[in-house]
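Visitor: fold the following, please.
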Amino acid sequence: MRKILSAIVLFLAFVNVHAQIIAPVKWKSKIEKKSDTEYILQFDGVIEDDWHVYSQFTPDGGPLAMEVLFNNQKDNFEVVGKATESKTRTAFNDVFGVNETFFEHNVQIRQAVKTNPKSNGIFQVELSYQVCKEVCIQENKYFQLDTKTLRGKEVESFEELSLVPSLQSGLVAAAENDTIASKTADVPAGVTKTADKEKTDPWTIFLGTLLAGILVTFTPCVFPMIPMTVSFFIKQNANKAKGKFNAVFYGICIVVIYVLISLPFHLFESLNPDIFSEISTNVYLNLFFFVVFVIFAISFLGAFEITMPNSLANKADNASNLGGLLGVFFMALTLIIVSFSCTGPALGLILGSVLSTEGGAMLLTIAMLGFGLGLAMPFMLFALFPSLMGNLPKSGGWLNAVKVFFGFVELALAFKFLSNADLVLQLHFLEREVFLAIWIAIFAALTLYLFGKLVLPHDSPVTNLSVGRLSLGLLVLSFTIYLIPGLWGAPLKLISGFPPPMTYSESPLGFGAAPASAVTEPLPEGAKLAVHGIVAFEDYDTGVAYAKKVNKPILLDFTGHACVNCRKMEEFVWSDPKVLSVLKNNVVLISLYGDDKRELPENEQYVSKKGNKIKTIGAKWSDFQITRYESNARPLYVLIGTDEKKLNEPIAYTPDIDTYDAWLKEGISKFK
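Guide: As a prediction, the model looks like this:
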C-alpha cells in the first residue's frame, strides 16, 4: 500500500513540474560600486534557443523596443545617460520594413546611476521588453538592488517591496536572484493572484463530492451491502481487532481505487496544460456528457439498469478469494463494479462536472478522493462501532425513492452541458428562458413525485408521507417557484452560472424592457451592451483605441460563454451598485471569450509559439492571454493603462464584492 501511495505522490509531483509555463529569459542582477555615490546596475539574461529579445535601439515602426524603467528614482538617485548593451544583431524585417536590432542567447544591460544625499541605497528597476520566436511575449521583469550588499534580486512586483529599508536589506542579503513568492503587501486581502490559477475552491469540491459519496450509499445497490460486508469481516476472524482492521482497509481500498481513476488525467494535463480548458468548451464533449447524463437519469428513474459486464465482476470476485490484504482490495473492486448501476450516474456527474470546468487534474483527484471517502465511510464507521448497525433503517421502497430523486437532479444538470455547447456555438437554440422552462418542468415533476402524485416503475405505494419526504417536497416546491420569475428577467443568484446569462435570452434587458436598439445613447463603434447595461468591446484593438480616445483605464475580462464562475462574478459581484458604477463610468471593458468557436478569417489565422494552429476567435484570445499574462484561468481580470501595461496584479475568480471593488480602485488610482 505504501508503495502505491509513494508512486502516486511521485507521479503528481512529476506532472506538476511539467505543467508550468516556461519563461524564455532567465535573469540575474548585481551592482558595481564606482565611488561612494556612483554605481553600475547590471542585468544579465540567458535567452533560450531560437528566441530573441529586442534592443532599446531597435527603430520606431518595428517591434517594441526594450525599456529600462525606474520605480523609486525621485529624491533617491539620478540616472546617468542611457543604459548600455552587450553585442546585438541587426536584420531586416520584411513585415515591418525596418532593420530590427536584437539579442540572441545572451543579453547584458548596464545602467550608471548616482545616489542623492538622502538616498536609501535601494534601486527598483523594471525591464520591459519583447521576446520573440514564432510569436512575441511582452515581459516585464522587476528587480531590487541594494548598495549595502551589492546584490540584486528579481521580484514579482514592486508592491511586495513596501517594507522598511532595513528589512529590505535583510531580505536582499538572505539570497541572491530569488523570486519573492509571498503575497504582495498592497494586494487587498482575499484577492486571488494570477499565479494561483485556482478556478474553483478545492474544499467546496471535496465537501460536495464527500456528501455525494455518502448519499450514494443510500441507494438499493449499496445500502444493503453495508451490514453484510461489515458482518463478514468481523465474523470471519476470531481476532475481532483483525476483522475491524480488514474492514477499515476495505474502505481505504475503495478510496484508493477512485483516486486511481483520476491519475490518467494528470498525464493528459502534463502533455497539454490547456486540456481541461479545451474539454470544458469542446462542443462534442459537452454533447456527449449531455447524452450520458440523460441516459443515466432515465436509468435512475427506473426505465432500465446500467451494469458493468458480468465477466468483469466475476473476475474481480474470484480474485477476492486470494485472501490477505490483496483479497480485501479485490473485494472493494467487486463492490465498485457490482454497484455501478447506482454509483455510475453519480460518478459520471462528478467526472462531467469537473472535466467541464478548468480546475485541472488535481481538482479531479480531490473530487474522486471526496467521493470515494464518502462511499467508504459507512463501511469503516460501522466496522469500528458494530453496535451502531442496530440503528440503521431497514431496506425498503425509500431506497428507490432516493434513486429516483437523483435521477431528476441528474436530468436537470444534463441540460447545463447542452447549454454549454449552444453558448459556445452561439446558436441561440437554448436561450435563458427555454433553459429555465425545462428546469421548472423537471423540478415541478419532482415535487409531484415527492408528494406521491407521480408514480414510477419499481416504486412502492405511498400510503402516507413521512416528515422527511414532506420537508424535501416543500423545499423542491419552493425552489421551483423561485425559478419562475427568471422567465421575466429575475437574476436568480441562487443558481448563478448554471442558466445562460441574461444577455443570452429573448429579452436581454428583462421582460417588458425597451430593446437595445431603443437606447437613446449611441454605443461606441464596435461596442455592444453587455450584462447590466455595461458598454463592452469584444475586440482588443478596438477597445484599446476607444480607451485612448476617452483616456480611461482598460479592464480586460478573460471570460468564456460556458464559464460558470464568470457568470457568478457578473451576477453576484458586477451587479453590486458600487462595482457597477465603476464598470460603467471609470473603465473601458474588453471581454475576450476564450471558448468562442467561430473561425477567424483565413488571413488572421496563425501558428502559436507552441506550434498550434490558431483558427478560432476563442483560440486567439486564449493564446493572447497565455502569451501576455502567463495564465489560462477563467475568469481573469487585468487592469491596464492606455500604454497596455498592467496597473496592478491581475486577479482570477474573486467572489467577495469588497475585495473586487478594492482591487478595481487600486488599479484605477495608478492610472495616469
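
Visitor: when you work out contacts or count neighbours from here on, use the C-alpha atoms and nothing else.
Guide: Noted.

Visitor: which secondary structure element is home to the residue sitting nearest the centre point of the chain?
Guide: Centroid-nearest residue in the chain, with C-alpha atoms, centre = their mean: residue 199, separated by 2.4 Å. Using DSSP states H and E, residue 199 sits in no helix or strand.

Visitor: nearest residue to it in space, please, no chain neighbours.
Guide: Leaving aside its chain neighbours, residue 199 sits nearest to residue 359 (5.4 Å; criterion: C-alpha to C-alpha, 6 or more residues apart in numbering).

Visitor: OK, contacts around that neighbour?
Guide: By C-alpha atoms under 8 Å, 6 or more residues apart in numbering, the contact list for residue 359 reads 198, 199, 200, 276.

Visitor: neighbours of the first one, how many?
Guide: The burial metric for residue 198, expressed as a neighbour count using other C-alpha atoms under 10 Å, is 18.

Visitor: now do the same contact list for it.
Guide: Neighbouring residues of residue 198 by C-alpha under 8 Å, 6+ apart: 192, 359, 633, 652, 653.

Visitor: pull out the buried positions in stretch 542-559.
Guide: For stretch 542-559, burial by neighbour count (16 or more other C-alpha atoms under 10 Å) applies to 543-544, 546-547, 551-559.

Visitor: another sequence for comparison is provided below:
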Amino acid sequence: MIKNIIVFLTFFNVFLGFSQTDEEPVLWEQELNKISDTEFELIIKADIFKDWHVYSQHTAEGGSQPSEFVFEKANQDYELIGAVTESETTTEYSDIFEVDETYFKEKLVFTQKIKLLNPTVTQVNVLLYYQVCKDVCIPGEQDFIFALDGGPVNLEEKTVDERSVILSEELILDLKNKEKLTEGTVDSVSGPSGLLMIFGLGFLGGLIALLTPCVFPMIPLTVSFFTKQSGTKSKGITNAILYGFFIVLIYFLLSLPFHLFDSVDSQILNTIATNVWLNIVFFAIFVFFAFSFFGYYELTLPSSWANKMDNASSKAGGVLGIFFMAVTLAIVSFSCTGPILGGLLGSTALADGDVATNLSTGMLGFGTALALPFALFALFPAWLNSLPKSGGWMTTVKVVLGFLELALALKFLSNADLVGNWGFLKRELFIGIWIVLFILLTLYLFGILRFPHDGPKQKLSGLRKMLAFVSAAFVLYLGLGVTKTTNLKLLSGFPPPEFYSVFEQESDCPLGINCFKDFEDGLAYAKEVNKPILLDFTGWACVNCRKMEENVWSNPEVFKLINDNYVLISLYIDDRKALPDLEQFDFKYETGRVKHIETVGQKWGTFQTLNFNAASQPYYVLLSPELEVLNTAIQYTDTETYKFWLQEGLDNLK
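Guide: This is a model prediction of the structure:
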C-alpha cells in the first residue's frame, strides 16, 4: 500500500516479451475416474508458468475474467453432481479493479462428478473458457473430450451454414504491409521486484524508528558501553556488530508465526486485504496508533518483560547476554516501533505475493536499518560527535508519523467501502479528508497546533519550516486534484479510482477520449476525417490495460498524440453483451472445431485472432484508413516507448 506513495529506490526494467508464437503459459491435461457404471469423475489439470495466473470460477465480479465451463448435453445425456470443485487458490485485493481477485498459481485442478442418464453415452465434451494473465491477459478456450468406455475419442466433423461462412469472412481485413506487425520487437515491461520494494519499505520504517525518542538516545549509550566495557577495541566492535545482528534476528523471528498461520490456511493473511471487516479493524488500529503518537497515551509492553530481559543479560554475559540486551531494546522501544511495525504489516498484507514472505522481508529490512547505526558507530566512534542531541525534534517526528498513520488508515476504510459497495467514501471525500489532515499537519509544523507531549514553544528549525512548506504544497496538489486541474498521478492506485466519483461521468472511454467500440463504425469515421486508427484490443477485466490507460495514456504528450492524431477503436475481448441474433454465427477453426459466436467479446476475440494472430490484451495496432499497417504491434510497455511508437506510426503514414 505505502509503495504507491513513497518512491525511494530506482529499479531497472525487466523485459518480458510475449506473443502468440511463444509457448503457451498453461499446459492442460485431463483424467477420468470411474466411480461406478453410471458415475464418473471428470478431472482437468494444468501447469501454469511462473508468475502467470489463471482466474478461478469464483473470482469477484468486476475483476478479471473467471473460468467458466460448458458441459455439452448436460441434463440430456447425463446430470452434474454438485458444482465444479477447485484446488487451492490465492485471493488478493486488486487496486486496479477495487475487488477481491481469486486465481491459481503454478497448478490447478478442476473436478466435476457426473451421473449418466443415457447408458449408451460413451463420451462427454467439456468446453472451458478461462483467462491467464501476467503483463498481458490472454483469454483462452480449451476443449476436453472424455471417453467413458476407454475407447478412442470420436471427433465429429462439424459444418457451418452459409450465413456463418459469410459473417466469418467479413471479419477478415484486407491488411496491407501485414508483415510490419512483427517487424522488430517492442518489449513489454514489468514492475520492480516486489520483495526488494518490501525490503526497502521495511528499511525506511527502520530509519524512521531510529529518529524516535525511544531509540535515538540508545545509540550513543549502547555503542559507548560496548567500546568501553569490552576490554579491547576489536572486541568492542565485535560485540556491537553481534548486538546489531541480534536486533535483525529478533525482528525477523517476529514474522515467523505468520508462516505457521500461512501453512494452515494460505488465505488467512490475504483476507486482510480483501475482507471488509478486517479492513475496518485495520483502520481502527491505525487510528489508535496515530493518537498514541500524538501523545494522548503510550503503547508499552509490560515493564516486567524488560526487567527480566535486562536481568538475564546481566547474568548470562557473553554472546547470550548480548542477545538479551537486543531483546530488551525491542521491548522498551515498542511504544515507538509498534505503530511503525503495524504499518509495515498492513502494507505487506496489501502487497502482491505471499504475505508471510513479504512480512519476513519487510521485518528483515526494518531490523537491518535499526541495527546499522550500532555497527557503524562502533566501527567509527568519532561519528558519534556528529549526532544531533536528543530533544523536542523527536516529538515532532512522532506527531508527523501520527498524521501519516491517519492518512494510511483511510486507505483501509476505502478498501472496505469499495469491496462492500457502500458508496460513502467517494474519491472527492477521500481526498478532502486528506486535505484536512495535511492542513492540520502544516499548522502543527508551523507551531500553531499543539499536542499534549509538546514542550515549551521554541524557535522553529529550518528543517521543520521546510517540512511545513512541503506539507502545504501537498495540500495544494491535492486541492488541484479535486478540482480536476491536475492528475494525481503520484497517488495512482491510492485514492479511489476516478470513476468512483460523486459526479456522473460523461464518457466510458479511457480518459474521456472519443472512442469507438465497433471496428466498422471507427473505420468509417477514420475515412471521413482522414486520420489513422489506434486499434486497442482490451478487456474490462484486464489489469494491465488499466495500467496503460492510467499511467501511459495519461502522459500529456501521449494523450495529445492519441486525442489529436488518431481515431481510437477499443475492442473489449471479454464483453459478455449478447450480439443481435442476426449477427451471431458459427466459426470454424482450422482444427475443425466449431465455436458459436454469440457475444460481442467473442466476435472481437475472433477478429483479433484472424487478422493479427494474437489473443492477448493489451494489444495495440496502428492502421491507416486504407488498412495499411503503420508499425509493429505493441503490448504493455513504458511511456517513452509508447510515445515513440505512436509518433513513428504518424511518420510512416506521411
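
Visitor: could you get me the TM-score between them?
Guide: TM-score of the superposed chains, computed with TM-score structural alignment, normalised by the length of structure 2, equals 0.58; 443 aligned residues with a C-alpha RMSD of 4.5 Å.

Visitor: the lengthiest helix in structure 1 vs structure 2 - mean distance after superposition?
Guide: Longest helix of structure 1, by residue count under DSSP state H: helix 240-271. Helix 240-271 of structure 1, aligned to structure 2 and superposed, deviates on average by 2.2 Å (mean C-alpha distance after the TM-score superposition for structure 1).

Visitor: now whichever helix or strand comes after that helix, how far from the centre of its chain.
Guide: Sequence order places helix 275-281 as the next helix or strand after helix 240-271 of structure 1, per DSSP H and E. With C-alpha atoms, centre = their mean, to the nearest Å as the basis, helix 275-281 of structure 1 stands 11 Å off its chain's centre.

Visitor: mean shift between helix 275-281 of structure 1 and structure 2?
Guide: Superposing on structure 2 places helix 275-281 of structure 1 at an average distance of 3.4 Å from its equivalents, by mean C-alpha distance after the TM-score superposition for structure 1.

Visitor: give me the contact list for that helix.
Guide: Residues from elsewhere that reach helix 275-281 of structure 1, judged by C-alpha under 8 Å, 6+ apart: 268-269, 285-286, 355-361, 420-421, 424, 562, 595, 632.

Visitor: re the thing from before, now, which of the buried residues of stretch 542-559 of structure 1 sits nearest residue 439 of structure 1?
Guide: residue 559 (25.2 Å; C-alpha to C-alpha).

Visitor: show me where the stretch 1-150 of structure 1 has its helices.
Guide: Ranges of helices within the stretch 1-150 of structure 1 are 2-18, based on DSSP state H, counting those that start in this stretch.

Visitor: mind listing the strands for the stretch 51-200 of structure 2?
Guide: Ranges of strands in the stretch 51-200 of structure 2, per DSSP state E, counting those that start in this stretch, are 53-55, 68-71, 78-86, 90-94, 99-105, 107-116, 123-133, 137-147, 189-190.

Visitor: please identify the most buried of these.
Guide: Scoring the strands of the stretch 51-200 of structure 2 by mean neighbour count under mean count of other C-alpha atoms under 10 Å gives strand 53-55 as the most buried, with a mean of 26.

Visitor: whereabouts in structure 1 does it align?
Guide: Strand 53-55 of structure 2 lines up with nothing in structure 1 when matched by TM-score structural alignment.

Visitor: for the stretch 401-550 of structure 2, just list every one of the helices.
Guide: For the stretch 401-550 of structure 2, applying DSSP H, counting those that start in this stretch gives helices covering 427-445, 462-482, 519-529, 543-547.

Visitor: and the residue nearest to residue 569 of structure 1 when sequence neighbours are not counted, what does it touch?
Guide: Using C-alpha to C-alpha, 6+ apart and skipping residues adjacent in sequence, the residue nearest residue 569 of structure 1 is residue 655, 6.2 Å away. Contacts for residue 655 of structure 1 (C-alpha under 8 Å, 6+ apart) come out as 568, 569, 572, 573.
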